[in-house]
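K.L.:
just the structure for this:
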Amino acid sequence: MVVEGEWEPEPPRRAPDFPIKEIPPIMVKVFRSIAVVFVILIIFSVMFGSIFVSVGAGEVGVKFNQFGGVEDDELGEGLHIVPPWVSVTKYSVRSETYTMSGVTDEGQIVGDDQIKALTVEGLTLGLDITVRYRVIPDEASNVHQNLGTNYAEKIIRPTIRSSIREVVSTKTALQVYGEERQLVAGEMLTNIDNALGSDGIIVEEVLVRNVVLPTRVAEAIEAKLQADQDAQRMIFVKEKEQLEAERKIIEANGIANATIAKAHGEAEALGIINEQLAKNPNLINYKYIEMLQGQEIQTMLVPTDQGIILDASK
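P.N.:
Sure thing, here's the model as predicted:
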C-alpha cells in the first residue's frame, strides 16, 4: 500500500534482450587445450631452462638433442621454440678475420706471431698475414660436431700456417716481396680455401700485409728494384728522344717540301713571265711605269737604248 505523498522507488531497469550466441563446445576444448599446453611449456621452461631461442642477425643456431646428438637443420635468424631437451649453440656466419703478425696485440695471439717460411732459395722470410673467412650456414652443424666452437684455433690457424709455407717454398724471395706479391697471395687463397672447404669454411681473402727479408737480401733486392726502375727510366728517355728526333725529321721534311714547292712555283711564274716578254717586249716598260706611278721622283736613270718612255711635252 502506498500512501499519497510518499516516495516510491523506481523498479529496476531490465537489460535489453539481445540474443547471446553460445560458444561452440569444440572451441571451448581448443582454447582449453591451448591454455594447458601453454602452462606446460611455462613449467618446462622454469624447470629445464628457456624454450625460446633468439638467433641474431648474421648467426645460425645449431641444435643438440640430448637424446639424438647434433641435428642437421640449423636455426635461422629470429625467435624459435625448441624442446627443453634441445640446447642451441650460435655460430656467426659473417666474415671473420684471423691475423698472424709480428706486431704485439695486432693478431689473435699476443706477441710475435709472424709466420716464418723458407723460399725456394732457402731464405727465411717473415710474413704478416690476415685471412678473411666465414662459416657456411648449412655446414654450421658439421663445424659444431667435428670442430667445436674453438674451430679458429683448432683448424683455421694451423691450416693457414701450413698453406702459407707450402706456397712460399715454391717462390723466390723477390716474387714474394716484389711485384708478384698479389699473385702469390692469390695462390695462398686457393690453397687455404681448398684445405678448409671440406670443413664447412669459405676463405674470402688473403692479405700479405708485410714481408720481412734478411738484411743482406733486402738490400740486394732493393738495389735490383732500383736498377730495374733506372733501366725503365732510361728506356723511357730513349723512346722520348727518338720520338723527338722523328718529329724534327718530319718537321724538316715539311720545310724542305715547302721550299721546293715554293721554288717550283716561282720557276713556273718566271717561265710564264719570260714567255710573255718574248711575245711582247714592251711589257716590261709598262710594268716599270706602273711601278713608278704615285712616287715623287726628281731624277730617273733609264737605259739609253730604250728611248723616251715618258712624254715630256705634256
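K.L.:
hey, let's count contacts and neighbours off CA atoms from now on
P.N.:
Will do.
K.L.:
check contacts around the residue nearest to residue 49 when sequence neighbours are not counted.
P.N.:
Excluding the flanking residues, the one nearest residue 49 by CA to CA, 6 or more residues apart in numbering is residue 84, at 6.7 Å. Residue 84 makes contact with 44-45, 48-51, according to CA atoms under 8 Å, 6 or more residues apart in numbering.
K.L.:
surely residue 84 is in a strand?
P.N.:
No - Residue 84 is assigned coil when assessed by DSSP: H, G, I helix; E, B strand; the rest coil, not a strand.
K.L.:
neighbours of the residue nearest to residue 80 when sequence neighbours are not counted, how many?
P.N.:
Nearest residue to residue 80, sequence neighbours excluded (CA to CA, 6+ apart): residue 53, at 5.1 Å. Residue 53 is flanked by 17 other residues according to other CA atoms under 10 Å.
K.L.:
now that we have the contacts of residue 84, which of them are buried?
P.N.:
44, 50-51 (16 or more other CA atoms under 10 Å).
K.L.:
hang on, the residue nearest to residue 80 packs against residue 79?
P.N.:
Yes - Residue 53 lies in contact with residue 79 (CA atoms under 8 Å); the separation is 5.7 Å.
K.L.:
tell me what the host helix or strand of residue 240 is packed against?
P.N.:
Using DSSP states H and E, residue 240 sits in helix 215-279. Here helix 215-279 touches helix 283-292, going by 3 or more CA pairs under 8 Å, 6 or more residues apart in numbering; DSSP states H and E.
K.L.:
spatially central residue in the protein, please.
P.N.:
Taking CA atoms, centre = their mean, the centroid of the chain lies closest to residue 205, which sits 12.0 Å from it.
K.L.:
what comes up buried for stretch 29-46?
P.N.:
Neighbour counts over stretch 29-46 (16+ other CA under 10 Å) mark 41, 44 as buried.
K.L.:
distance from the chain centre to it, please.
P.N.:
The chain centroid and the centroid of stretch 29-46 are separated by 55 Å under CA atoms, centre = their mean, to the nearest Å.
K.L.:
got the contact list for it?
P.N.:
Outside stretch 29-46, the residues that touch it by CA under 8 Å, 6+ apart are 51, 84.
K.L.:
can you show me the strands along this protein?
P.N.:
For the chain, the strands defined by DSSP state E cover 52-55, 59-65, 69-70, 78-81, 86-92, 96-100, 115-118, 124-135, 201-212.
K.L.:
about what we covered before: next, count neighbours for the closest residue to the residue nearest to the centre of the chain other than its chain neighbours.
P.N.:
Spatial nearest neighbour of residue 205, excluding adjacent residues (CA to CA, 6+ apart): residue 132 at 5.1 Å. Neighbour count of residue 132, defined by other CA under 10 Å: 16.
K.L.:
and for comparison, fold this next one:
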Amino acid sequence: MAQQFFNRIGQLGLGVAVLGGVVNSALYNVDGGHRAVIFDRFTGVKQDVVGEGTHFFIPWVQRPIIYDIRSQPRNVPVITGSKDLQNVNITLRILYRPIPDQLPKIYTILGQDYDERVLPSITTEVLKAVVAQFDAGELITQREMVSQKVSEELTERANQFGFILDDISITHLTFGREFTMAVEMKQVAQQEAEKARFVVEKAEQQKKAAIISAEGDAQAAELLAKSFAEAGDGLVELRRIEAAEDIAYQLARSRGVAYLPGGQNLLLNIPTNLQQQ
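P.N.:
This next block holds a predicted model:
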C-alpha cells in the first residue's frame, strides 16, 4: 500500500511538473514601452495589438512578435544637388516610433526591420526634392525654412507607412570642395576690398586734414601779416619783450648759469692786443 501511495505521489508530481512546463511555455511577457503582435499558423497575423504584461498563447500554433514603440534615433546621410547644381552633403537626425494600432499592418508589409526598409529611402527622396528647390547660398541663410519643409514632407511620407516622426533636424550640411574653395576665395577678396577701401578712406581723411591745416596756417599768416601792418614795430617789440621775459624766467630756474653784463662787447678782461690778434 505504501509503495503504491508513493508511486502515485511521484506520478502526481511529475504531472504537475509537466503541466507547469506546458503553462510556462504558453506565457510571454510584454515589457513597458513595447507592444506585441500575434502570428497564428492557421489564421495569420491577428489584428489585435497586445499591451504590456504577461499573456497566454498557444505554443507551436501561435508566435508573439514584440515591437519597441518608444522613440528611437537614426542618422541618415544623403548626398544630393542644390538648385545651382552644387553637391551637398547633408545628414538628417530622426526620432521615430511606430504607431501601435498599425503594428499588424507594419509586420505584414514591412516586417520587424521596418525602419531599415523605409527610413533611408523616404529620407533620401524627400531631401533630394527639397534641396533642389534652393541654391547653395539659400541652404545656409534659410536653413530653418529648409528644415521645416523637410520635416513636413517627411512626416507625411512616414505616416503612410505607419510610424511617427517625433523630431527631424539637420545635423550636418557641407558642400563640395570646389564650392567651399570658391566661398573662401570670395571671403578673402571681400576682406581685401574692405582693407583697400579703408586705406583709401584713411588717405582721403589725411588729405582733408592736410588741406584744413594748410588753410589754417595760411589764415594765421594772413592775420599775422595784417597785425604787423596795422601795429608796425610795436607788435614786434612786444613779442621781443615776451620772449626775453620767458628766457629770463627759464635761466632763473636753472642752476650753474653765469650771467654776463649787458652791452655789445662780451669779451671781458681780454687785452686789446689779443683782441686785435
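K.L.:
among the strands of structure 1, which is the most enclosed?
P.N.:
Burial among the strands of structure 1, expressed as mean neighbours by mean count of other CA atoms under 10 Å, is greatest for strand 59-65, which shows a mean of 22.
K.L.:
against structure 2, where does it fall?
P.N.:
Mapped onto structure 2 using TM-score structural alignment, strand 59-65 of structure 1 covers residues 34-40.
K.L.:
how far apart are the matching stretch and its match in structure 1?
P.N.:
Once fitted to structure 1, stretch 34-40 of structure 2 is off its aligned match by 0.6 Å on average (mean CA distance after the TM-score superposition for structure 1).
K.L.:
name all residues that make contact with the counterpart of residue 54 of structure 2 in structure 1.
P.N.:
Under the alignment (TM-score structural alignment), residue 54 of structure 2 pairs with residue 79 of structure 1. Counting by CA under 8 Å, 6+ apart, residue 79 of structure 1 touches 52-55.
K.L.:
and the aligned residue in structure 2 for the residue nearest to residue 205 of structure 1, how far from residue 115 of structure 2?
P.N.:
Under the alignment (TM-score structural alignment), residue 132 of structure 1 pairs with residue 95 in structure 2. Relative to residue 115 of structure 2, residue 95 of structure 2 is positioned 11 Å away (criterion: CA to CA, to the nearest Å).
K.L.:
what do you get for residue 183 of structure 2?
P.N.:
Distance from residue 183 of structure 2 to residue 115 of structure 2, by CA to CA: 37 Å.
K.L.:
who's more crowded, these two?
P.N.:
Neighbour tally, residue 183 of structure 2 and residue 115, criterion other CA under 10 Å: the higher count belongs to residue 115, 18 against 13.
K.L.:
can you find the partner of that one in structure 1?
P.N.:
Residue pairing (TM-score structural alignment): residue 115 of structure 2 is matched to residue 152 of structure 1.
K.L.:
ok so, going back, roughly how far is the helix holding residue 240 of structure 1 from the heart of the chain?
P.N.:
Distance of helix 215-279 of structure 1 from its chain centroid, counting by CA atoms, centre = their mean, is 43 Å.
K.L.:
got it, and stretch 127-137 of structure 2?
P.N.:
Worked out by CA atoms, centre = their mean, stretch 127-137 of structure 2 lies 20 Å from the chain centre.
K.L.:
next one: stretch 98-105 of structure 2
P.N.:
Stretch 98-105 of structure 2 has its C-alpha centroid displaced from the chain centroid by 37 Å (CA atoms, centre = their mean).
K.L.:
how long is that stretch from one end to the other?
P.N.:
11 Å.
K.L.:
next: stretch 46-54 of structure 2.
P.N.:
18 Å.
K.L.:
from residue 276 of structure 1, how far out is the residue lying closest to residue 277 of structure 1 once chain neighbours are set aside?
P.N.:
Take residue 277 of structure 1 and drop its neighbours on the chain: the residue closest to it by CA to CA, 6+ apart is residue 283, 6.2 Å away. Here the criterion is CA to CA. By it, residue 283 of structure 1 lies 8 Å from residue 276 of structure 1.
K.L.:
and residue 123 of structure 1, by the same measure?
P.N.:
Per CA to CA, residue 123 of structure 1 is found 93 Å from residue 276 of structure 1.
K.L.:
ok, now residue 142 of structure 1?
P.N.:
As defined by CA to CA, residue 142 of structure 1 lies at a distance of 110 Å from residue 276 of structure 1.
K.L.:
swap in residue 40 of structure 1?
P.N.:
According to CA to CA, residue 40 of structure 1 stands 132 Å off from residue 276 of structure 1.
K.L.:
same deal with residue 80 of structure 1?
P.N.:
Where residue 276 of structure 1 is concerned, residue 80 of structure 1 sits at a distance of 115 Å (CA to CA).
K.L.:
check residue 157 of structure 1 too.
P.N.:
Distance from residue 157 of structure 1 to residue 276 of structure 1, by CA to CA: 103 Å.
K.L.:
so which of the two has more stuff around it?
P.N.:
Between residue 157 of structure 1 and residue 276, counted using other CA under 10 Å, the more crowded position is residue 157 (16 against 13).
K.L.:
look up how far residue 128 of structure 1 lies from the residue nearest to the more buried one when sequence neighbours are not counted.
P.N.:
Nearest residue to residue 157 of structure 1, sequence neighbours excluded (CA to CA, 6+ apart): residue 98, at 7.6 Å. Look at residue 98 of structure 1 and residue 128 of structure 1: by CA to CA, they are 11 Å apart.
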